[in-house]
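[1] predicted model and sequence below, questions to follow.
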Amino acid sequence: MDSKNRTPIITEFILLGFTTDPEINAALFVLFFIIYLVTFIYVILLVEAFECQLLVLMAIDRYIAICHPLRYPILMRWGNCYRLVALLFIVTFMLCTFPSILSPITICFNQINHFMCEMLAFIKLSCDDITSNELQVFSVSFITLLLPLLLILLSYAAIIYSVLKIRSAGRSKAFSTCTSHLTVVALYFGTAMLMYFGPASMYSTDQEKYSSIFYVIITPMLNPLIYSLNNREVKDTVKKELLGKITK
């Protein structure tokens, strides 16, 4: 075939989008741009902060169950739980997204010394003075990390005080309901606070990356295992499976 009659090689593609109406396109641009701003870098931050609030809610749940068992069905009924979770999500969303959107930074570099877009590593790419941004991150971390941890510690202090009044036969059962939650709290808050409240020189270092592995990957991975092993039905099922394999 003659080379002059060949179809030229396509190197670019044009996306036609939803419509050719410029007004609709402008509205869609604004809508999707806002969605993009909310979801990019912010999803992981929102999930991390929201888990802290859920751990507080679980601590309060255990406090009411142990210290006020008669009022538990009323205070922690499903309707109240749904409202609390929705409220925590809204507050966390506002804390994690609005400050970053209202005070954007100018990016000068495109290499992040991390395995994800971690906020502390990301702001180091800025050309501007990031002192105010670091203060902003510290303030949000104080609300989403230190305050939840303080509430959890206060809840367990009240739980321990109440459990000590119970006769020894019931103490082990009361404490066993809290072991899985305390394990997750120690893993999650310990590593997160080490990174967000550590020295500024630790930002974007290998030590920070290793710390984030625990609260981003390892802790969520271990959550089902930690909570399920504290469930009597799961334990009985595991024992039956193991005994069945041994007898075979």
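    That came in fine, so what should we check first?
[2] alpha carbons only for contacts and neighbour counts from here, please
    Will do.
[3] helices along the chain, start to end?
    Assigned by DSSP state H, the chain shows helices spanning 22-39, 42-67, 72-75, 78-102, 119-122, 131-141, 147-163, 168-196, 206-213, 219-229, 232-247.
[4] ok, which of the ones you listed comes nearest residue 112?
    helix 119-122 (6.4 Å; Cα to Cα).
[5] roughly how far out does the closest one sit from the chain middle?
    16 Å (Cα atoms, centre = their mean, to the nearest Å).
[6] show residues contacting that helix.
    Counting by Cα atoms under 8 Å, 6 or more residues apart in numbering, the neighbours of helix 119-122 from elsewhere in the structure are 41, 45, 112, 113, 114, 134, 137, 196, 203, 204.
[7] now do residue 178 against residue 59, distance only.
    Counting by Cα to Cα, to the nearest Å, the gap from residue 178 to residue 59 is 8 Å.
[8] compare these two (neighbour count), which wins?
    Neighbours were tallied for residue 178 and for residue 59 using other Cα atoms under 10 Å; the higher tally belongs to residue 59 (25 against 18).
[9] A further structure is provided below for comparison with the first:
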Amino acid sequence: MAAGNHSTVTEFILAGLTDKPELHLVLFLFFLGTYVVTVVGNLGMITLIVLSSHLHVPMYYFLSNLSFVDLCQSTVITPKMLVNFLTEENTISYPECMTQLYHFIVFAIAECHMLSVMAYDCYVSICNPLLYNVTMSYQVCSWLVVEVCMMGLTVATAHTGCMLRVILCKATIINHYFCDFLPLLELSCSNTYINEVVLLCFSVFNILAPTLTIIGSYVSIIASILRIYSTEGRSKAFSTCSSHISAVTLFYGSLTFMYLRPSYISCMDQSKVSSLFYTIIVPMLNPLIYSLRNKDVKVAFNKIIEKRPFCIS
């Protein structure tokens, strides 16, 4: 069905992060640098895991998938935002807006569940180490990743399908730097009750369910660590999950503030800042967190550098 059948608006203007033109160049350079670090960091992490045989274990298999999700998430948002900093009118067509919304939801939901899967992997490795190879077999890991992808696709299809039925005609300006669900609903001239119910249900499930999984996993992990008598053993066990804890705190903190806050404290300027964390900042920080705080990654990187096949004669 054509976009015009769903909405009287065929093109939107993205308000962006600021209405001060003098800041656009500074913001462009900052987010260009952020995107370059994101691409290099996540592609580097994926390449390192693929090339290093001793990283071919479930933990790094999930980490490579997380890096792929982060790379895609940032690519859905950042290039369009960079272009908008350099143009006078930050326009986006209706089909482009719906496409951006769909892919944003896919990768945001995938990251939610991938982080919970990684928490479960930490739980099994620390609390049931003797059964680790059986519990986290190649088949189990593959199915977990497939389920994460299917969850993202299902939620994105439901949200985007509900959005396509909404008539957007109040204005053409989206008060955000990308096509997000809540700013689009503000432009609706039709009843959005179904959209809000679907958003609330999926938000509760896709934020609270993984959060409870992560909390449950770490309660068991902490209990197991406390039963370890040696300081060295405790330190080693904690270092296994410390990077994941940092990534979870950053991602879920910003996501919860955006989608589960009460409506009476809604503020789009605060929402933009919150959105920046889980769409741009977190995808950049994740590979840095996992590389700087992980000895296995450092060792693998040093081995790759030592084995470089080129030299200058």
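    Okay, I see it. Predicted, not measured: the structure shown is a model, and the values here were computed from it.
[10] one step back: can I get the helices of structure 1 in JSON lines with distance to residue 108 of structure 1?
    Conversion of the helices of structure 1 to JSON lines gives the following (distance: least, Cα to Cα, whole Å):
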{"stretch": "helix 22-39", "distance to residue 108 of structure 1": "19"}
{"stretch": "helix 42-67", "distance to residue 108 of structure 1": "20"}
{"stretch": "helix 72-75", "distance to residue 108 of structure 1": "51"}
{"stretch": "helix 78-102", "distance to residue 108 of structure 1": "17"}
{"stretch": "helix 119-122", "distance to residue 108 of structure 1": "11"}
{"stretch": "helix 131-141", "distance to residue 108 of structure 1": "16"}
{"stretch": "helix 147-163", "distance to residue 108 of structure 1": "34"}
{"stretch": "helix 168-196", "distance to residue 108 of structure 1": "23"}
{"stretch": "helix 206-213", "distance to residue 108 of structure 1": "22"}
{"stretch": "helix 219-229", "distance to residue 108 of structure 1": "33"}
{"stretch": "helix 232-247", "distance to residue 108 of structure 1": "52"}
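[11] how about residue 276 of structure 2, what's its partner in structure 1?
    Residue 276 of structure 2 maps onto residue 213 in structure 1, with residues paired by TM-score structural alignment.
[12] equivalent analysis for residue 155 of structure 2, please.
    In structure 1, the residue equivalent to residue 155 of structure 2 is residue 95, according to TM-score structural alignment.
[13] which non-adjacent residue is nearest its match?
    The shortest distance from residue 95 of structure 1 to any non-neighbouring residue, by Cα to Cα, 6 or more residues apart in numbering, is to residue 140 (6.5 Å).
[14] my guess is that neighbour contacts residue 97. True?
    No. Under the criterion of Cα atoms under 8 Å, residue 140 of structure 1 makes no contact with residue 97, lying 10.4 Å away.
[15] and the aligned residue in structure 1 for residue 247 of structure 2, how many neighbours?
    By TM-score structural alignment, residue 247 of structure 2 lines up with residue 184 in structure 1. A count of neighbours around residue 184 of structure 1, defined by other Cα under 10 Å, yields 19.
[16] how far away is residue 184 of structure 1 from residue 102 of structure 1?
    For residue 184 of structure 1, the distance to residue 102 of structure 1 (Cα to Cα) stands at 33 Å.
[17] and residue 59 of structure 1, by the same measure?
    Applying Cα to Cα to residue 59 of structure 1 and residue 102 of structure 1 gives a distance of 33 Å.
[18] for residue 67 of structure 1, same thing?
    Per Cα to Cα, residue 67 of structure 1 is found 43 Å from residue 102 of structure 1.
[19] between the two, point out the one with more neighbours.
    A direct count of neighbours by other Cα under 10 Å for residue 67 of structure 1 and residue 102 places residue 67 higher, at 18 against 8.
[20] that one is in contact with residue 161, isn't it?
    No. With contacts counted by Cα under 8 Å, residue 67 of structure 1 stays clear of residue 161, the gap being 9.1 Å.
[21] mind listing what the spatially most central residue of structure 1 touches?
    Of all residues in structure 1, the one closest to the mean position by Cα atoms, centre = their mean is residue 48, 1.8 Å from it. Contact analysis of residue 48 of structure 1 by Cα under 8 Å, 6+ apart lists residue 216.
[22] can you check residue 106 of structure 2 too?
    Going by Cα under 8 Å, 6+ apart, residue 106 of structure 2 touches 149, 152, 153, 155, 156.
[23] now structure 1: which of the residues you listed match?
    With both residues aligned by TM-score structural alignment, their matches' Cα atoms under 8 Å, the contacts of these that structure 1 also has are 152, 153, 156.
[24] roughly how far apart are the aligned residue in structure 2 for residue 155 of structure 1 and residue 38 of structure 2?
    Alignment note: residue 155 of structure 1 maps to residue 217 in structure 2; criterion TM-score structural alignment. Between residue 217 of structure 2 and residue 38 of structure 2 the computed distance is 28 Å (Cα to Cα).
[25] more neighbours: these two, which one.
    When neighbours are counted by other Cα under 10 Å, residue 38 comes out ahead of the other of residue 217 of structure 2 and residue 38, with 26 against 21.
[26] which SSE is that one in?
    Secondary-structure assignment from DSSP states H and E places residue 38 of structure 2 in helix 24-51.
[27] could you tell me where that helix falls in structure 1?
    The aligned range for helix 24-51 of structure 2 is empty, by TM-score structural alignment.
[28] could you give the number of residues near residue 62 of structure 2?
    Applying the criterion other Cα under 10 Å, we find 20 residues in the vicinity of residue 62 of structure 2.
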